[in-house]
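**Q** My questions concern the predicted model and sequence given below.
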Amino acid sequence: MLGIVYAGQGSQRVGMGQDFYEQYESYKDTIDEATKVVAKVTDIDLAKLSFEGPMEELSKTQYTQPAMVAFAIGVTKLLKEEGITADYTCGLSLGEYSALYEAGALDEATIMELIAKRGKYMAEASEGLDVKMAAVLGMDRETVMECCDKTNGELKGEKIVQAANFNCPGQIVISGDALAVDKASAYLKEAGAKRILPLKVSGPFHTKLMKPAGDKLAKEFSQVDFKEEKSKVIFNCLGREKNQDESVADLLEKQVQSSVYLEDSIKYMKEAGVDTIIEIGPGKAISKFISKTVDDVKVYSIDTVDDFVNTVKELRA
């Protein structure tokens, strides 16, 4: 069985997708249409920023998010043209929207408008805050949670830190107010963390500080008709498929302010029988997470046209 996993924020690069744009008409059409949709929400030329940068602008969350999702949708359409579709799919944070596109729950125009608004709302929720995100290496999740709880208790809710991403065994991202992240980091070092690496991000993503963005997104989702998924989607805030009493709208609202359980999602895929996974997105960060999480799974990564051609060739073989 095949799993497709979509990359998240942080892996963007200037020039992403330009080779696809120049070689595949359907990819070009995807980016051109996405550029028109995004221009109604925010003040950028999506194609120009993706291909030419500058990186400083491309790395702003309100711009990164639509750029990454447009890339993912374009590559997904090319895979579908080759008859390649997922049995199971998921994405890291904003990648979940691309997974929902792959599964047929949302059309591309709706997704591009939603993700442009998501990026805008998350940027607005971060304005005026002194915040940080940091990757904690070589520490189990129980200890990370304990250090975050200890910090939050001492700061009495005035500043907060939360475990934002469970990427793979030994790599957990914490997020929140800068003071709280620094304090929790000190406790984690005392507890034996190998390294703590600050991340270049512009907001306290996947924490309670994103609630204003979640509230705005909830209003947007109330106007959206989510279709039944054709592929099995594993949701970020669950680490599994949704139940009958759980809605996509509620889970996407929760996702923006809750932990991302990527490690759990990859394990869920493996236990369901997935033996091959394609990562779609710039870089190969998720492929590394997968290899550290499960054994005996073949992993492909699609960042460039060469990656795409080679992946299709190998899957057919």
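**A** Good, I have the coordinates. Residues are numbered from 1 along each chain as shown.

**Q** For the rest of this, base every contact and every neighbour count on C-alpha atoms.
**A** Noted.

**Q** Residue 141 is in contact with residue 168, isn't it?
**A** No - here residue 141 does not reach residue 168: they are 10.1 Å apart, not a contact under CA atoms under 8 Å.

**Q** then this one, side by side with the first:
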Amino acid sequence: MKDIKKVFVSVGQGSQYRGMGYELYKHNNIFKSSIEESETIIQKHLKRSLIEELYAANDTKFDDLLITHPAIVAVEIAMYEVLKSLGILPDYILGNSLGEFAAGVVAEIWNAKSAIEASIIQAKCIEKSGIIGKGGMIAVIDQEQLLDKNSFLAYNLYLASNNFDGHYTISGLNDDLENFQNFLKKQNISFIRLPVKVPFHSPLIDKSLLDFKKYLSVFGSIKQQPNQKFISGLKCTEVVVISDDYFAQVVSKHINFSKSVDYIQGKGDFLYIDIGPSGTGSTFVNYNLKNTHNYSKTFSIMSPFKKENEKLIELQEILKANNSYVY
């Protein structure tokens, strides 16, 4: 496949873990410098160390929204900076949920500092509302589609996202989630409770985001027209104008990842490069590409297996072989 076009994919809450990007932080000066810039911003606003939280903390749990929110954005921005330094630039950008913050940096909707600060303010607004710890999210894995797709409604839950056939995310309050999980166990349906203590992508956080919307309305750092082809995970299409409350909607409204991939695939074959920390984006894309006639591929760099430097070399070799290295 010659001259393959590239899509950068960034994802949000649930993809985080301590140590994400550690090999790059140790061995790649571009990545380290970007993380250090984010560290300065986070120290200013939270009086906490991003670097210590990522690479020195002993606690394996990593679900404190005040630090995980900006941490995910910071790591994805740093990964983008590394790729840019290698001359690897996207033809399209696809952000998913909080991943749209980093995608916005790639598309030059705002700069890295603005994206990090906005993620912190959003987390603070959500914390102030008191919703943290009262709800969460679960990923349901029902590839044989044995379950009624609307069964969660009986448990006062919400469909947060459609990821791929037989895989979707449910959001809601803790007691309701527990009851639904017990139901899933009885039905022998697999599920994963995500490391998220907020019912994102549901009406339950609408009030939590009112102050954040006010912040965005006077923010003044959002460029309403992206400089690059920006595929909105929220709208499932290319967006050329960004509304003032867009970055509130991306974490509160239902998202359909499958529909976004379908939209991109309608434009041809692509190499989807996951700039997220865990490979979630490439996994979701890969499942959406199954059983379709295409030559698209996926590639992830960061993962808990800490093979980032090897993966970067592999990616460069793939792009050179396809005459698609530097744009």
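**A** Received it, and whenever you're ready, just let me know what you need. Being a predicted model, the structure only gives us computed values, none of them experimental.

**Q** related to what we said a few turns ago, tell me which of residue 141 and residue 168 of the first structure has more neighbours.
**A** residue 168 (22 against 16; other CA atoms under 10 Å).

**Q** residues in contact with the counterpart of residue 288 of the first structure in the second structure?
**A** Correspondence of residue 288 of the first structure to the second structure, assessed by TM-score structural alignment: residue 283. By CA atoms under 8 Å, 6 or more residues apart in numbering, residue 283 of the second structure lies in contact with residue 298.

**Q** can you give me the helices for the stretch 51-200 of the first structure?
**A** 55-58, 61-81, 95-102, 108-126, 141-155, 178-191 (DSSP state H, counting those that start in this stretch).

**Q** Quick one, which of those gets closest to residue 46 of the first structure.
**A** Evaluated with CA to CA, the helices of the stretch 51-200 of the first structure place helix 61-81 nearest to residue 46 of the first structure, the distance being 6.4 Å.

**Q** Residue 295 of the first structure and residue 269 of the first structure, how far apart?
**A** 12 Å (CA to CA, to the nearest Å).

**Q** So those two - more neighbours on which side?
**A** Higher neighbour count among residue 295 of the first structure and residue 269: residue 269, with 28 against 11, using other CA under 10 Å.

**Q** what does residue 58 of the second structure align to in the first structure?
**A** Aligned partner of residue 58 of the second structure by TM-score structural alignment: residue 54.

**Q** Would you quantify the distance from its match to residue 303 of the first structure?
**A** 19 Å.

**Q** on that earlier part again, ok, now which ones touch the match of residue 58 of the second structure?
**A** So, once contact is read as CA under 8 Å, 6+ apart, residue 54 of the first structure ends up touching residue 14.

**Q** Helices of the stretch 201-327 of the second structure, residue ranges please.
**A** 210-219, 246-252, 257-265, 280-289, 308-321.

**Q** Give me the mean deviation of the fourth one from the first structure.
**A** After superposition onto the first structure, helix 280-289 of the second structure sits on average 1.5 Å from its aligned residues (mean CA distance after the TM-score superposition for the first structure).

**Q** Setting aside sequence neighbours, what's the nearest residue to the residue mapped onto residue 39 of the first structure from the second structure?
**A** Aligned by TM-score structural alignment, residue 39 of the first structure pairs with residue 43 of the second structure. Leaving aside its chain neighbours, residue 43 of the second structure sits nearest to residue 49 (5.8 Å; criterion: CA to CA, 6 or more residues apart in numbering).

**Q** So what's the residue count around that neighbour?
**A** 18.

**Q** what does residue 40 of the first structure give?
**A** By other CA under 10 Å, neighbour count at residue 40 of the first structure equals 11.

**Q** any idea how far it is from residue 125 of the first structure?
**A** With CA to CA as the criterion, residue 40 of the first structure and residue 125 of the first structure are 20 Å apart.

**Q** my guess is the residue nearest to residue 43 of the second structure contacts residue 38, does it?
**A** No - in this structure, residue 49 of the second structure is not within contact of residue 38 by CA under 8 Å, at 9.7 Å.

**Q** Now for those two: what residues contact both?
**A** By CA under 8 Å, 6+ apart, no residue touches both residue 49 of the second structure and residue 38.

**Q** Okay, buried residues for stretch 165-176 of the second structure please.
**A** 165, 166, 167, 168, 169, 170, 171, 172, 173, 174, 176 (16 or more other CA atoms under 10 Å).
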